[in-house]
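Enquirer: Using only what follows, build the 3D model:
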Amino acid sequence: MVEGNDAVHRSRDLGVDFATPKVNLDALVHPRTELPPLLNVPLAEIIDFLVEAGQRLCDPSNPYVEACIERMARVSLQPRSVIEFTIKDATNYLDKKVLTEVVEQNFPNPRALDEWVPRTDHQGRRSFVRAYAPRLVHVLPGNSPGMGIRSIAQSALVKAVNLFKMPSADPFSTVAFLRTMAEIDADHPVVRSMSAIYWRGGDEAIERILFRPQYFDKVVAWGGGDAIDNVAKYIGPGFQLISFDPKTSISMVGREVFESEAAIAEAAELNASDISILDQEACVASRFTFIEADAEQADRYCRILADRLRIDRTGQGTPRPLDLDLKEEIETLRLMGDDYAVFGAADGRGVAIRSEDPVDFHPLRKTSNVVSVRDLSEAMKYVNVATQTVGVYPFHRMAGLRDHLASGGAQRIVRLGEAGPSSIGNPHDAMYPLHRFVHWMAHEDGCEVRSPPAT
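Expert: Presented below is the predicted three-dimensional model:
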């Protein structure tokens, strides 16, 4: 743990100042001449250590977690209750069954993490393959304080040497987890494989030195377009980018919803649940709802949806107001006649906007744009590689939509209302992340049976 106030920074969302010590670049690089600390630690022991760390994180008397929550409440747009829930909910990932299943889903043969796995191809060539411990730089996201916990766990599972660049919206949770692990055993190989620091994104004095293949294999980057573009300029031979770039999630509601009042109420409640995830800050939170309806039917649905959105689901009380630009956009649409209809108020508590085409701004803070279409197939033109999760109602329509959604670039289809926690070990952003993290190494050892010479 290094403390100091050599550099003063400003948090992204609320503009709160915080100080960090001077960055010692030499301390952040693990020489390639030295083997990774976790290389020969059995995966089972790593999982046991992560599980113990998760239990310590859940301890109400953990001073690092409590300090983290206090500090995050000062710099985050999320209310304290949501921050506390998100951090403690993230510890559910540190469960033995969960971590084991994640590994098994990412690797056809998890033995490759622990040893050189032998194989012989059909021509008799012998070889050994290993999922070798990588050297990773992580550019962490600022919209979910639990991602630091998850990223540390995933990196430990692949035995990586890691440098975590923390976001200005959360320079605390990753440190809290690392300090908790260090209290268990400061010399444990998991602890010795992790460093977490903050620097201002785009600071070339740091990035042009660290983001090099001499020191790291890959950068694992989360964030908005500007953050990803900044990292991408350093990518070259030997230094790869694994990008979790900006995503937008949507909902699709079929005409069957109008068969009964109960169906409308059910769909609106499920829809509102998906929209409200982390106050619509998360990538999985729905922003656009495409509904098979005429304008009158869509207005009927929007009125109920807006009511459901305005329910306080987190106990946060009075929400922060919408940004002035977004509020003005919504109020302008309210005045534009039949092409648009606005239900609810632009006050951060929840609003539904009906239109025939998607609005040209990014819905935030419990704002849903409900787009009426004659058939859900018409919505496919709005699906692209930035479309992450698609919630569908009624559920039986999912099978008929999934191929078209995948062709458009979408990455996940779920029942409406289930956009939140995903199935354990499933692909994330159209890939198996841990499988991509590792450095795949082959050792070829000759041929057991040689072919006769050609005649």
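
Enquirer: CA atoms for contacts and neighbours, from now on please.
Expert: Noted.

Enquirer: that's a helix at F85, yeah?
Expert: Yes - judged by DSSP: H, G, I helix; E, B strand; the rest coil, F85 forms part of a helix.

Enquirer: Start from the N-terminal end of this protein and give the helices.
Expert: 43-58, 63-75, 80-90, 96-106, 147-157, 173-184, 189-192, 204-210, 225-232, 261-275, 295-309, 324-334, 398-408, 433-437 (DSSP state H).

Enquirer: Show me what the longest one is in contact with.
Expert: The one in question is helix 43-58. Contacts to helix 43-58, defined as C-alpha atoms under 8 Å, 6 or more residues apart in numbering, come from residues 62, 65, 88, 91-92, 94-96, 99-100, 113-114, 153, 156-157, 177, 180-181, 184, 190.

Enquirer: picking that back up, so which of the helices of the chain comes closest to G315?
Expert: With C-alpha to C-alpha, the closest approach to G315 among the helices of the chain belongs to helix 80-90: 7.5 Å.

Enquirer: Tell me how far the closest one lies from the chain's centre.
Expert: In terms of C-alpha atoms, centre = their mean, to the nearest Å, the centre of helix 80-90 is set 15 Å apart from its chain centre.

Enquirer: before we move on, what about stretch 359-375?
Expert: Using C-alpha atoms, centre = their mean, the offset of stretch 359-375 from its chain centre is 22 Å.

Enquirer: which residues does H443 contact?
Expert: Counting by C-alpha under 8 Å, 6+ apart, H443 makes contact with S127, F128, V129.

Enquirer: want to try a markdown table for these, with neighbour count and distance to C447 as columns?
Expert: Formatted as a markdown table, these follow (neighbours: other C-alpha atoms under 10 Å; distance: C-alpha to C-alpha, whole Å):
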| residue | neighbour count | distance to C447 |
| --- | --- | --- |
| S127 | 17 | 9 |
| F128 | 16 | 13 |
| V129 | 18 | 16 |
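
Enquirer: sorry, back to before: buried among the contacts of helix 43-58? Need that as a selection in PyMOL.
Expert: This is the PyMOL syntax for the buried subset of the contacts of helix 43-58, where burial follows 16 or more other C-alpha atoms under 10 Å:
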select buried, resi 65+88+91+92+94+95+96+99+100+113+114+153+156+157+177+180+181+190
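
Enquirer: quick revisit: format the contacts of H443 as JSON lines; extra columns: distance to Y301.
Expert: Output for these, formatted as JSON lines (distance: C-alpha to C-alpha, whole Å):
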{"residue": "S127", "distance to Y301": "61"}
{"residue": "F128", "distance to Y301": "59"}
{"residue": "V129", "distance to Y301": "55"}
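
Enquirer: now the other sequence, so there's something to compare against:
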Amino acid sequence: MIFAKGKLLPDSDRAKVLAGLETEINATRMSRTLLPETVLSAVDALGRRLRSGELDALAAQVLPAGELAEVKALLCRETLEEKLDAELGPDFLRPREFARTTAHILPLGTLLHVAPGNQLGLGLYSVVEGLLTGNVNLLKLPRADKGASLAALSLLAEEAPELADFLYAFDLPSSETEDLKALAALADGVVTWGGEGAVSALRELAPPGAKLIEWGHRLSFAYVSGYADKDRELAGLAEHIVATGQRLCSSCQVIFLDTEDLGEVCRFCTEFLPWLERAASARTGPGAGAQATLSGRTALLERIVEGRAAGEAHFPGRGCSVTARPDRELELSPMEGNVLVKALPRAELLPTLRRQKGRLQTAGLICAPAEREALTALLARAGVTRITRAGDMSASFPGEGHDGEYSLRRYIRIVDVEKEK
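Expert: Alright, predicted model coming up:
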């Protein structure tokens, strides 16, 4: 399906829509200004409808309950006003006066959003960010969306018909590169949520003058150096690992212990496994536990065959596993509730994490209260962009940046106009 000019159209109309899209976009940008208040009112109304359960049946097909709740919480006036204030200032539309020039803040122009497949609500939220900054938005839907984003965009245009000229969405497979290239050619900025392969592919498609705005894959971890409330903290970390399936950029891939003792690493694995099993036992869905077990054992067998499993200790559980590894590198885990545990004394934390510079995201910190400030500062210096409690690693917080940046600032441009003498 296609969403264009406030209407849902069949995919058979794609060629016709693409052929006239540049003319439509140019007409909108020449004559229309989209004010934040219009967007805030419409998104707030959409959020209320979502929170009333209007789209729950459809959204539940593509979003886990936790992610759906976060999307609903983010789509409200108060949260978005805080975002605008934090990222652009309370009066960002007001021109800035300087001695010889006036600086005007304008939209980047037209944004192509390539939505991720692992967090389906991000496509809609990315478009909302584009609307808040006054841009025309083209959304390439992920394959697994199943109409949820199209339904939300329809409701948004229903709440504020003036948004219709700024919203387009295409259920377009990535294999159809010519149509993707046609969309990219219209964009002043290409917003991509994906790994290195997806980013490289878009670099090939985007025209030279387009700004490539990458929200690429990141790696996150937990760091354990003592406890404030051991049972609560380990339970929270286990529930986070299982609930996210370790598929998100903010998911815990490795648990680092502030120690040099590999024996302590193995003792932690033995202690943590029951917490992970309890969390895994609450997992729902056909074959979820079997898939987790298969992922863990496949990863172990591959490492054995490749001769990379020397020194490892594997602790299998029911629908999950914990693996102690002797190295100190941050890496991707086997996922699905199969977590890695390694020693990383704080004296080696910064030089070790710096080897993943540009790919770091969230650190879930578990430590004694007296240590929290110092360890937080050390993690921040190492390049981590989010520091949370371990159970909250994938929670969204109003006003937070994204991968160390304020996203709205990447969707605007500054136009300097010389003053009359």
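
Enquirer: returning to that earlier point: and the helices of the first structure: which comes nearest H30 of the first structure?
Expert: Nearest of the helices of the first structure to H30 of the first structure, taken as C-alpha to C-alpha: helix 189-192 at 9.9 Å.

Enquirer: The closest one maps to which residues in the second structure?
Expert: Alignment of helix 189-192 of the first structure against the second structure: residues 162-165, by TM-score structural alignment.

Enquirer: neighbours of the aligned partner of V39 of the second structure in the first structure, just the number please.
Expert: V39 of the second structure maps onto I46 in the first structure, with residues paired by TM-score structural alignment. Around I46 of the first structure there are 19 other residues, counting by other C-alpha atoms under 10 Å.

Enquirer: any idea how far V322 of the second structure is from the residue with the largest distance to the centre of the second structure?
Expert: Residue farthest from the centre of the second structure, counting by C-alpha atoms, centre = their mean, is K421 at 47.8 Å. Look at K421 of the second structure and V322 of the second structure: by C-alpha to C-alpha, to the nearest Å, they are 71 Å apart.

Enquirer: swap in A363 of the second structure?
Expert: From A363 of the second structure to V322 of the second structure the distance is 19 Å (C-alpha to C-alpha).

Enquirer: same thing with P398 of the second structure?
Expert: Distance of P398 of the second structure to V322 of the second structure, computed by C-alpha to C-alpha: 33 Å.

Enquirer: and those two? which has more neighbours close in?
Expert: V322 (25 against 14).

Enquirer: The more buried one pairs with which position in the first structure?
Expert: V322 of the second structure maps onto A352 in the first structure when the alignment is built from TM-score structural alignment.

Enquirer: which residues touch that match?
Expert: C302, R303, L305, A306, V342, F343, G344, T367, S368, N369, V370.

Enquirer: Would you check how far apart it and G254 of the first structure are?
Expert: As judged by C-alpha to C-alpha, A352 of the first structure and G254 of the first structure stand 18 Å apart.

Enquirer: about what we covered before: out of the contacts of H443 of the first structure, who's nearest E34 of the first structure?
Expert: Distance to E34 of the first structure across the contacts of H443 of the first structure (C-alpha to C-alpha) is lowest for V129, with 20.6 Å.

Enquirer: list the contacts for the closest one?
Expert: V129 of the first structure touches A112, W116, V117, P118, R119, W440, M441, A442, H443, counting by C-alpha under 8 Å, 6+ apart.

Enquirer: Neighbours of L40 of the second structure, how many?
Expert: Counted with other C-alpha under 10 Å, L40 of the second structure comes out at 21.

Enquirer: isn't T110 of the second structure right up against A185?
Expert: No - in this structure, T110 of the second structure is not within contact of A185 by C-alpha atoms under 8 Å, at 10.1 Å.

Enquirer: Pick out whichever of those two has more residues nearby.
Expert: Between T110 of the second structure and A185, counting by other C-alpha under 10 Å, T110 is the more crowded of the two (24 against 19).

Enquirer: wait, what's in contact with the equivalent of the more buried one over in the first structure?
Expert: Superposed on the first structure with TM-score structural alignment, T110 of the second structure falls opposite R135. Residues counted as contacts of R135 of the first structure (C-alpha under 8 Å, 6+ apart) are A160, V161, N162, Y215, F216, D217, K218.

Enquirer: Number of residues surrounding the aligned residue in the second structure for the first one?
Expert: In the second structure, the residue matched to A160 of the first structure (TM-score structural alignment) is N135. When counting by other C-alpha under 10 Å, one arrives at 26 neighbours for N135 of the second structure.

Enquirer: I figured N135 of the second structure was touching F166, is that so?
Expert: Yes - N135 of the second structure is within contact range of F166, at 6.9 Å (criterion: C-alpha under 8 Å).

Enquirer: how close does R397 of the first structure sit to A265 of the first structure?
Expert: R397 of the first structure is 18 Å from A265 of the first structure, by C-alpha to C-alpha.

Enquirer: try G350 of the first structure
Expert: G350 of the first structure is 16 Å from A265 of the first structure, where distance means C-alpha to C-alpha.

Enquirer: can you redo the contacts of V129 of the first structure as TSV with distance to L324 of the first structure?
Expert: Shown next, in TSV, are those (distance: C-alpha to C-alpha, whole Å):
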residue	distance to L324 of the first structure
A112	53
W116	58
V117	58
P118	62
R119	62
W440	49
M441	53
A442	56
H443	60
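
Enquirer: Brilliant, that's me finished.
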